[in-house]
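Visitor: predicted model follows, preceded by the sequence.
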Amino acid sequence: MKTRGLLLLMIGSCLLGSCNKILDIENPTAVDEKDVWNDIELATAYANRIHAENLPGWTTDFADYSEESDGGGSYMYGQLTENSVDYWPYSEIRGINVLLSDIDKGKLSEANKKLLKGQAFFFRGWQFFEMAKRYGGIPLVLKPQQLTDDLLVNRNTTTETMARILADLDSAIAYLPAVAVGSGDNNGRVHKGTALAVKGRVLLFYASPQFDPAQNAPGRWQAAYDANKAAKDYLDGQGYGLFPSFTNLWFSEMNKEVIFVRRYQYVATNTASWNNWAAATRPLDISQGATGGNRPALEIVDAFPMKDGRAINDPATTYPYDAQYYWKNRDPRFNQTIVYNGALWQVGINGLEAGRMQWTFVGGEQNSPTITGFYMRKGVDTTQTSIQAFNSGTDWIELRYAELLLNLAEAANETDRIAEVYPLLTAIRARAGIDAGANNLYGLAPGMNKTQMRAAIRLERQIELAFEGKRFWDLRRWRAFETTLNGTRRHGHNVTLKVPKAQWDALKASMTPQQLYQHLQTNYTTYFQTTVKTVDTQFDILWKPEYYFFALPSKHLQLNSHLKQTNGWAGGSFDPLQ
């Protein structure tokens, strides 16, 4: 977080409150924890620590767990065990509970208490939700446990868990301040609009087939629609909306699309304030310290439509697709997301490298060449040197306005409000730069029924939110892994030179990068041959039904004999659908 005073005080250890002292400043005995709730600066520092410990951030993992990228291992090949997914943030939840339990004992003003409580309620709801989407029902620990308490708590039902998440978010909505775009208060801390939008996401999950496979739970989709509509209406009134530039929304900090964010800044003495996601995404030839993340599979490459918004295999498109010149006339988000052989990508070891082209042909890269034949450029700042990319200050946007529109669109469609969906999707496509078409539908088919619109929404999510950690969770909440991926394998491009290397090097030397790029727009196949290769070389993708609710790791069961294992896993007797 970059706000004044944020993270200046590192609030202490032993599960944030289980020790005698909460704050460790210069003198570890100088501040009694009771004093925290009498001093707004100390209390705010405590809340800032809650932000730091509970905010989500950059990760390359989730792209590997779908057809976006090439990894995923045990997730993709049916090899998960009960110990594979261990998300158990109860030490962080304890710190939140300390604030909620103790703040009323102090002398802070009611306004300050509400502000800090709102942040705590938000993050407790957030962490409970992060657990629930993995496991279903979880133990709802709502106060700081003491050694004299009964620590063998039971798993609450999923229904009880969701009710608590929503109650915490409702408390956050009531207590958190209204924050308008462009105001000094729009600094990265969670606010009322954040809580409203996250509530919409929670209810979208709860209405989805993961939590309701038969799709007959009354009222869930209506609740999701109401929550997302309320979030949109409120945020519209505060100035939020789609940022004009799809590419630059990651680099224009706290712009009007940003709803829920973790802010980063390189500070040499504090590694918690920077990330190395860009380094992991860049080619190793121009990176250091990390590489191999977010390498797009051909499946996501082919998912992007043409510039008129129609699919690459749609005979009605006004831009006929050419498999050898596959990058031409595509949805503009294609070239703002995907890097291919011969693409202009002005990112270098020493920062912006004007006219630089990326080569992924066999022999075109010196170190650790991409397996799929592609790289991913979203969120990769071309002005950063390789050192800066490893210590990147680029903010992570966990929830942005475009997702809110897509969440609302999905809930509207599932509640038979198909007419309301069109303007939500066309707004996103218009911002992307897709042709409006004579009917101003930006490539969407007119008169779609519910099933057709559902497919259109899911495709739009796949494209708009690519490599933002959403596709894995979407496939899971839709229970769509089996029908979408099982029995398939992911693919990539194998690109080889058709001319002698010396001839190719001479051609490059004779032209500027811009001239070479233009030359390849009509002469690419003179120099390169592209064939499709299989990336999953050993196994077909196999997603098992029990993965829709993961197992509790054995270490937690061993520590707490009252915890029941999830149905579908060895010894499982807990029904996550109840």
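Guide: Thanks, I have it. Residues are numbered from 1 along each chain as shown.

Visitor: C-alpha only now, for contacts and for neighbours.
Guide: OK.

Visitor: ranges for the strands of the protein?
Guide: 258-262, 338-339, 343-344, 347-348, 351-352, 357-358, 375-376, 396-400, 491-497, 528-534 (DSSP state E).

Visitor: wait, which of the ones you listed is closest to Y135?
Guide: strand 396-400 (20.9 Å; CA to CA).

Visitor: mind giving me the packing neighbours of that closest one?
Guide: strand 258-262 (3 or more CA pairs under 8 Å, 6 or more residues apart in numbering; DSSP states H and E).

Visitor: put this next to the first one:
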Amino acid sequence: MKNKYNLRTILSGAILTACLAACDPLGMEPTTIVDEDRFWEDAQLSRSYVNQFYLFVPGATGDTFQMEQWSDNATGWLDTQRDTYRQIDFNLRHYDPLNTVSCFSWSNIWNDVYKRIRSANLGIERISGSQYLKENDRKQLLAECYFFRGWFYFELEKYYGGVPYVDKSLSIFDETMIPRSSREFIFDKILSDMDQATALFNESGNQSSYGMISADVATAIKSRVALYAACAAEASAKGLYGNDESGKLFAFSKPASDYYRLAFNAAGALVGKYSLERNYEDLFTSETSYKSTESIWPVMFNKNVARFNPTGKVGVGPDNGLYYGTDKKWGAEFGAFPTEDLVECYYQKDAADGKWKQWWKTSQARDMGITAGENGTYSGTSADYRRLLYTDRDERFYATVVYDGSYLSASDNRKDMYLIQTWIDNTTDQDELMDNSALHTGYRVTANMDAPGGRASSITGYYMRKYAHFDKYNDDGTLNREQRQTCYFHIRYAEVLLNYVEASIKLGEGDAESKLNEIRDRAGLDKFDAAVVGHDLWEEYQLQRRVEFAFEVPAQRYFDLLRWGEADGKSVIPELNRGPKTMRIFRKGQERPTDEAQTKNFKPGTPAEVGEEGYFVPKIETVILTYDNYQKKFDNARYYFVPFSESMISSYSGLVQNPGWTGFNYK
């Protein structure tokens, strides 16, 4: 029996120049339905079929930045109405044994991705032998199908490791209880698909348009996949996952160096072919960033398609809820807050010797009387803390983070309505609301300083700036939530350089330091000097990769920590096994007048000046939150991968559970 395709479903994700009628007025077969053979005979429909793959976004990486909250780059809030900003269950590994994906707060990637894999396999089968497509177009479409099949398997591998491998479009008559393939086999198949895609792209001779897959995209993604495979091979060599039935699925026969070589060669093939965008911030705010010299695979924004749109998030976008128009009031909302852990990775230029170093090592820190506490915390006092703490930072800091005293607006628009303040007035009695604090802090009750509640204002002292849509308030005071015509990147040239650096360091060859210095130079930094920063080139690479891609889509920090952790054979990942580090700034706020006439002109959240009632020199301190709801847990190697649910294990004959999860007591 022939399949029939619903064109309305297929074409909904495609960009077409013509519309189809809803039905045939003569009462014949609807024109939105076409049988399978006729479908593949139409070049435009074949193109639209492949276009649907571009709508896929890796899990938990959208405009709510869930995956960034899994890492030490960010923490969310506790509002029970918006699970996307409340990653408690995932961070504390509260898996449901009957439905493990329920803790993710996003769709079941297993089912979703396998449906897409089947679609890619079907595309490969039907396009390969097509006699109705021009040869160059046939190879172009086929290349895209191979690429996306590998891309989809890569998504599964990150969560499950080795998975059942299917390279044909299964029917209801095929055996579907397919055993898991080894992790090495899956990686090799993904890399093979990238190679096949690259070869077909080159054979087609077609020039890909912006946002479409190309030979360079496949090569760049190959460099990323190969690094993941290399780390997995290192974990195997260290025996991290054991040698039982599940552990054998994670064993590698090839050494990690083979995969580092693949990454080195793939990235190296693109080095010099692109260049870094001179202004880092333009990558995330310019409407023409998709055409940047750094752009390799941009994802185009379209205001008519509900996809990635931080600006459109009601009350929780990076620039939504932080503005107050001309009438300041309570109610600032956001979702994912940058941590002090991340902010401390942005170097500061020492005013005394001009060298770029960690902020607590600078002369500015000495001027604030900074002293070190336990677990890498610091404290000090200064009336001039804003200048001393936040001036002359890495340029990427200002493009990524909003901090106390900064403006969430374009550099030429410094209106009070765009001023962000996160300082805390804790001079009230223990159980009283801190009504004199800045408007953008999440701390409101002195008694709850160690356990901030469910407010959607920052508990870290910072907000996100990337992708911010400046000047959201219109002249008439209304809020503009229209999606911006900018883009984000699945991969850009900066990652190619950094992938090259990682492989170069691991192989002990190439010019890793000079390529890393290209990244530093774009950020306004000087050349790497181990004596100044106090660590080696490998640690510097990890730091630069972290700050380069912070708060981007797809997020990288979480899975970077996982792959580096397993490569080192770690059962505990310290960065993912504690609460976030935060910045607290204490200063006196102006008291609300008791006289009604004076109250009309009073602006809440205004800091007291020297000589005003209750003034004291501002104090700063970094604090690691110990409140349970903000903790992260990674104290066992089982957490490198999610478990299969008990219901899936019982219904899927022969499915082997992931290492460490068999017989595990979820309670």
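Guide: Received it, and whenever you're ready, just let me know what you need. Since the structure is predicted, the reported quantities are computational estimates derived from the model, not experimental observations.

Visitor: one step back: okay if I get the strands of structure 1 as CSV plus distance to R458 of structure 1 and mean neighbour count?
Guide: Below are the strands of structure 1 laid out as CSV (distance: least, CA to CA, whole Å; neighbours: other CA atoms under 10 Å):
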stretch, distance to R458 of structure 1, mean neighbour count
strand 258-262, 21, 25
strand 338-339, 19, 23
strand 343-344, 28, 18
strand 347-348, 32, 23
strand 351-352, 35, 17
strand 357-358, 30, 20
strand 375-376, 21, 25
strand 396-400, 17, 21
strand 491-497, 21, 20
strand 528-534, 25, 16
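
Visitor: present those as CSV; the columns should include distance to N329 of structure 1.
Guide: CSV is the format used below for the strands of structure 1 (distance: least, CA to CA, whole Å):
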stretch, distance to N329 of structure 1
strand 258-262, 29
strand 338-339, 14
strand 343-344, 14
strand 347-348, 23
strand 351-352, 26
strand 357-358, 19
strand 375-376, 19
strand 396-400, 27
strand 491-497, 19
strand 528-534, 19
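
Visitor: looking at the ones you listed, which is closest to P513 of structure 1?
Guide: Per CA to CA, nearest to P513 of structure 1 of those: strand 357-358, 6.9 Å.

Visitor: pretty sure Y319 of structure 1 contacts M306?
Guide: Yes: contact criterion CA atoms under 8 Å: Y319 of structure 1 and M306 qualify, at 6.6 Å.

Visitor: and for these two, which residues touch both?
Guide: Shared contacts of Y319 of structure 1 and M306, defined by CA atoms under 8 Å, 6 or more residues apart in numbering, comprise N329.

Visitor: if I pick the aligned partner of K158 of structure 2 in structure 1, what's in contact with it?
Guide: K158 of structure 2 maps onto K133 in structure 1 when the alignment is built from TM-score structural alignment. Counting by CA under 8 Å, 6+ apart, K133 of structure 1 touches 205, 549.

Visitor: contacting residues for the most centrally placed residue in structure 1?
Guide: For structure 1, the residue nearest the mean C-alpha position is G469 (3.3 Å; CA atoms, centre = their mean). Contact analysis of G469 of structure 1 by CA under 8 Å, 6+ apart lists 59-63.

Visitor: which parts of stretch 52-63 of structure 2 are buried?
Guide: Neighbour counts over stretch 52-63 of structure 2 (16 or more other CA atoms under 10 Å) mark 52-53, 57-63 as buried.

Visitor: out of the strands of structure 1, which is closest to L176 of structure 1?
Guide: Of the strands of structure 1, nearest to L176 of structure 1 by CA to CA is strand 258-262, at 13.5 Å.

Visitor: just the helices in the stretch 151-300 of structure 1 please.
Guide: 158-175, 192-207, 220-237, 277-281, 298-303 (DSSP state H, counting those that start in this stretch).
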